[in-house]
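A.B. asks: Sequence plus predicted model, see below.
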Amino acid sequence: MKAIETKLKGCFILEPTVFEDERGYFFESYNENKMEGILGYKPNFVQDNQSNSSYGVIRGLHMQAGEHSQAKLVRVVEGAVIDVAVDARVDSPTFGQSVAVELSADNKRQLFIPRGFLHGFSVISEKATFFYKCDNGYNKASEDGINPLDKELNIDWGIPVDKMIISEKDQEAQSFEIFKNK
């Protein structure tokens, strides 16, 4: 597995070693010892989640705050997405900066997103099945988020505005300006 640290400290693109032959392919999607070697600590993933969405869907930007914060290891098992991580750690030199990575069933890339980050993705294929591991359970009271179309963050979701499908909850989410001034 090849690990590429993004400009956001602790946020890694992971490229697996894929073995292909006439039968298909095989790759190791997760190895605790390799992750410990990359991160410098052993993540304790406690929950797996999966979603399926159609073209134009944007999910995010979401996070859980405080003691319920989550690190995530995300990948796509069908289709393709633009996956986005935003550094929401107020003491970080990259606070408010983001990375966007295309994850697809074809490229088999994964993104490790540390605790303290906002996360979202847009579906750029006809449909996509998105899978992720979390190192902390879901806690509704700790939910936080930013409108994915926030002008200050200015994220390019790769979807024309008239084709975007965004939940009411995400459309009504706070601005980054309000978030950073809490």
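C.D. replies: Now that the structure is in, tell me what you want to look at.
A.B. asks: C-alpha from now on. contacts and neighbour counts both.
C.D. replies: OK.
A.B. asks: Show me where the chain has its strands.
C.D. replies: Under the criterion DSSP state E, strands of the chain are mapped to 2-5, 12-15, 18-21, 24-27, 47-54, 57-64, 72-78, 80-87, 98-104, 110-113, 117-123, 127-134, 143-145, 165-166.
A.B. asks: Include mean neighbour count when you put those into JSON lines, please.
C.D. replies: What follows is the strands of the chain, written out as JSON lines (neighbours: other CA atoms under 10 Å):
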{"stretch": "strand 2-5", "mean neighbour count": "15"}
{"stretch": "strand 12-15", "mean neighbour count": "20"}
{"stretch": "strand 18-21", "mean neighbour count": "10"}
{"stretch": "strand 24-27", "mean neighbour count": "10"}
{"stretch": "strand 47-54", "mean neighbour count": "14"}
{"stretch": "strand 57-64", "mean neighbour count": "22"}
{"stretch": "strand 72-78", "mean neighbour count": "23"}
{"stretch": "strand 80-87", "mean neighbour count": "25"}
{"stretch": "strand 98-104", "mean neighbour count": "20"}
{"stretch": "strand 110-113", "mean neighbour count": "25"}
{"stretch": "strand 117-123", "mean neighbour count": "25"}
{"stretch": "strand 127-134", "mean neighbour count": "20"}
{"stretch": "strand 143-145", "mean neighbour count": "17"}
{"stretch": "strand 165-166", "mean neighbour count": "18"}
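A.B. asks: In addition, the following structure is provided for comparison:
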Amino acid sequence: MLFTFKKLEIPDVVLIEPTLFSDERGFFCETFKTSEFSSNGISTTFVQENFSHSVKNVIRGLHFQQNPKAQSKLVSVVSGKIFDVAVDIRKNSLTFGKWVGEILSHDNHKSLFVPVGFAHGFCVLSDEADVLYKVDNEYSPNDESGIIWNDSSINISWPTNNPIISYKDNQYPSLENSKNNFL
């Protein structure tokens, strides 16, 4: 097996660690393989890949798309280090409003699978970070939505005292008041 799949406290969110093949030249690893992901419960067909570059203390999120254009995400860090977060926004879920967070970096090579029905965000811990994420539905501006990053009902422990937030991300409503069609 070329990957280790670890279900987190919210078991639908999965931390994925590849096997590295290293020598004096560096290393090689597979970052995604349909057959292995599928045999471990992730049968997602990715149709778009996104890249973001951010500086230290940037928080991006909490973002999601509404049904019918909802997205699962596979998040990886190409350079730098982030604190990656998934929030369960499925209204009938036993873990509704709960969050999980993991450190993803170019050093640990881990990825986070964030399924449909979750809001996603991250905080940059290094001076800069390049984040690559695959999604299983194309971006749809009409279905874009989000939750305010510092919603007190969710209470995410963001690892920064000086967050840099976009105007748009600062305008999102609380989870309670968000436009959310996930049951």
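C.D. replies: That came in fine, so what should we check first? Bear in mind the structure is a predicted one, so any value in this text is a computation, not a measurement.
A.B. asks: Quick check: longest helix in the first structure by residues?
C.D. replies: What stands out as the longest helix in the first structure, according to DSSP state H, is helix 32-39.
A.B. asks: what distance separates that one from the centre of its chain?
C.D. replies: From the chain centre to the centre of helix 32-39 of the first structure is a distance of 19 Å (CA atoms, centre = their mean, to the nearest Å).
A.B. asks: One more: stretch 119-132 of the second structure?
C.D. replies: The answer for stretch 119-132 of the second structure is 9 Å, by CA atoms, centre = their mean.
A.B. asks: and what of stretch 62-75 of the second structure?
C.D. replies: 10 Å.
A.B. asks: on that earlier part again, just send the strands of the first structure back as JSON lines, with distance to residue 181 of the first structure too.
C.D. replies: Output for the strands of the first structure, formatted as JSON lines (distance: least, CA to CA, whole Å):
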{"stretch": "strand 2-5", "distance to residue 181 of the first structure": "28"}
{"stretch": "strand 12-15", "distance to residue 181 of the first structure": "28"}
{"stretch": "strand 18-21", "distance to residue 181 of the first structure": "45"}
{"stretch": "strand 24-27", "distance to residue 181 of the first structure": "44"}
{"stretch": "strand 47-54", "distance to residue 181 of the first structure": "31"}
{"stretch": "strand 57-64", "distance to residue 181 of the first structure": "17"}
{"stretch": "strand 72-78", "distance to residue 181 of the first structure": "25"}
{"stretch": "strand 80-87", "distance to residue 181 of the first structure": "15"}
{"stretch": "strand 98-104", "distance to residue 181 of the first structure": "18"}
{"stretch": "strand 110-113", "distance to residue 181 of the first structure": "23"}
{"stretch": "strand 117-123", "distance to residue 181 of the first structure": "16"}
{"stretch": "strand 127-134", "distance to residue 181 of the first structure": "27"}
{"stretch": "strand 143-145", "distance to residue 181 of the first structure": "14"}
{"stretch": "strand 165-166", "distance to residue 181 of the first structure": "25"}
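A.B. asks: Need the nearest residue in space to residue 167 of the first structure, chain neighbours excluded.
C.D. replies: Among residues not flanking residue 167 of the first structure along the chain, residue 59 sits closest, at 7.6 Å (CA to CA, 6 or more residues apart in numbering).
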